[in-house]
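Enquirer: Need coordinates for the below:
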Amino acid sequence: MKTILVAGGAGEVGEGIVKQLLSRGHRVLVQSRSADKIDSLKQRLGNPENLHLVVGEIGSESQIADLKEAVKSSGFELDSVVASIGSWWSGPKLIDLDLTTFNDVMAERLTTHFLVAKAFLSDLQDRPGSSYVFIHGASGFIPIPNSGPVSIAGAAQVMLKNVFVKELEGKQVRINLLSMMSSIATRSHPNADTEALTSTDVGDYVGVLVERAEISGQTIKFTHRREIPS
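Expert: Coordinates of the predicted model:
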């Protein structure tokens, strides 16, 4: 059993990750800024004893410090962190976009990833068997019109992961980025296509990344369910 923090674990994709990590026998701590969301998540999953909830923001260094203190207070030492962070955004073309909106999207989809990774990798770097997983989407590789800041932040997130990998080379922690290159079917947004990726597919492969010591420093892309190793 590993102890895993899922940042953004009460979101659509995060829920599938949490569910599958629990099913694989791990202890899961879920961070969300919404108490209602994580209470609902716990009820939907049947109040499992290995699920622990942490309410808090992660948009600033002080908020991250509070989150780390809450994790410490739980009495568990983390083995892994999964960052499933950032909501979708669409709006004006870049040429018409105001700076405030651009900065807001970048803060949510890039700066927050930096803050969470910086804070927890500092603890995980010397822990044997530890891992960190960035959850990512196609927008970082494919320019999405009218969602320009999302694509820009996504591309930068890949490089963020790459730099952490290089700078922590030789350390214990394994760092990987898992990118879903198509839309993901979730509890509230199902997809009739049997080949479509689901949030539980994402969760199962996150479990693989957490458990398998040979996978390290990778950017892994999946478009269809058939591509995911069994």
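Enquirer: going forward, measure contacts between C-alpha atoms and count neighbours the same way
Expert: Will do.
Enquirer: Next secondary structure after the helix or strand where Leu29 lies?
Expert: Applying DSSP states H and E as the criterion places Leu29 in strand 27-32. On the C-terminal side of strand 27-32, the nearest following helix or strand under DSSP H and E is helix 35-44.
Enquirer: circling back: hmm, who's touching the strand holding Leu29?
Expert: Contacts made with strand 27-32 from outside it, assessed by C-alpha atoms under 8 Å, 6 or more residues apart in numbering, are listed as 1-10, 18, 21-22, 38, 50-57, 71.
Enquirer: for comparison, sequence B:
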Amino acid sequence: MKQFLILGGTGDVGSGVIAALLDAGHGVLAASRGGPKAEALQNRHAGRSFQLIEGSVHDEAAAATLLQGVRARVDRVDGVLAGLSGAWPQGKTLVEWSSADLLAIVHDNLITHFVAAKTFVPIVIDGGIYIGVGGAMADRIFPHYSYNSMIQSAQRTMFRYLDHEMENHRIAIRELIIGAMVTTEHKAKGDDPKYNWITDREVGEHIRAMLENPADFPGPIEHLFSARGVGRSRPVDPASVRAVA
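Expert: Here you go, the predicted structure:
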């Protein structure tokens, strides 16, 4: 039985990955900041090979404490999924942001990924994989989403560097860009024709395939557009990116 660590286990992506991994017979450690969603997740998977650890990757100190909690249960893991995301507010042009507010949202949606990677990459076994989840707005321009595009562009570059700088490439470093809206049992699919939709379980099955067979997803940046792509590698070609009005 393989053992996987899920950071952001109560999120839409994390919860789908947990279910897919448990159904496939793997062990799962999930990190969460606690609260009603964490309690519901614990109850949902009671009696299975599932452990919930309270903690965060808000900064290095918090991540170090979380790492201690993980190592109290397992010494190494076969893979890590970082499904981390803060709030994504709307309604401002770029110059309407204050530098302090912009810095805070960059921290919650980018720096947390940096902290998570530097903390938990070392506990992945040789041949394993570390996956961060990102969005598809890095090369697109939408009104009032400047901060989102900026963060996702920086995140994509960060994962390319993490993969490039991994000594001897002993593990795979991947970013999965989800180019679709994710639905759950509590969040119904909308009727806006501009958006693709994919379920949390379909995303979970795709990430399960990446965690189980890293060599099948050469990356370093993988893209999931729709349910048709579940389980298949689709690396992002830097030459193919474009901006849209």
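Enquirer: Any idea what the TM-score is?
Expert: Overlay of the two chains. TM-score (TM-score structural alignment, normalised by the length of structure 1): 0.91; 226 aligned residues with a C-alpha RMSD of 1.8 Å.
Enquirer: whereabouts in structure 2 does the strand holding Leu29 of structure 1 align?
Expert: Counting by TM-score structural alignment, strand 27-32 of structure 1 pairs with residues 27-32 of structure 2.
Enquirer: list the buried ones in the matching stretch?
Expert: Going by neighbour count (16 or more other C-alpha atoms under 10 Å), the buried part of stretch 27-32 of structure 2 is Gly27, Val28, Leu29, Ala30, Ala31, Ser32.
Enquirer: try stretch 105-122 of structure 1
Expert: Residues of stretch 105-122 of structure 1 classed as buried: 105-117, 119-121 (neighbour count, 16+ other C-alpha under 10 Å).
Enquirer: for the residues you listed, which one is nearest Gln43 of structure 1?
Expert: Gln43 of structure 1 lies nearest to Val116 out of the buried residues of stretch 105-122 of structure 1, by C-alpha to C-alpha, at 26.6 Å.
Enquirer: Give me the distance between the closest one and Ile17 of structure 1.
Expert: Remark: distance between Val116 of structure 1 and Ile17 of structure 1 (C-alpha to C-alpha, to the nearest Å) = 18 Å.
Enquirer: do Ser183 of structure 1 as well
Expert: Distance, Ser183 of structure 1 to Ile17 of structure 1, by C-alpha to C-alpha: 16 Å.
Enquirer: Please identify which of the two sits among more neighbours.
Expert: A count of neighbours by other C-alpha atoms under 10 Å puts Ile17 above the other of Ser183 of structure 1 and Ile17, at 27 against 16.
Enquirer: Hmm, that one is touching Thr200, no?
Expert: Yes: contact criterion C-alpha atoms under 8 Å: Ile17 of structure 1 and Thr200 qualify, at 6.2 Å.
Enquirer: Tell me which of the contacts of strand 27-32 of structure 1 fall in strands.
Expert: Secondary structure from DSSP state E places Thr3, Ile4, Leu5, Val6, Ala7, Leu51, His52, Leu53, Val54, Val55 of those in strands.
Enquirer: Check for me that Ile175 of structure 1 belongs to a helix.
Expert: No: if the criterion is DSSP: H, G, I helix; E, B strand; the rest coil, then Ile175 of structure 1 is strand and not within a helix.
Enquirer: Around it, how many other residues sit close by?
Expert: The number of residues packed near Ile175 of structure 1 is 28, by other C-alpha under 10 Å.
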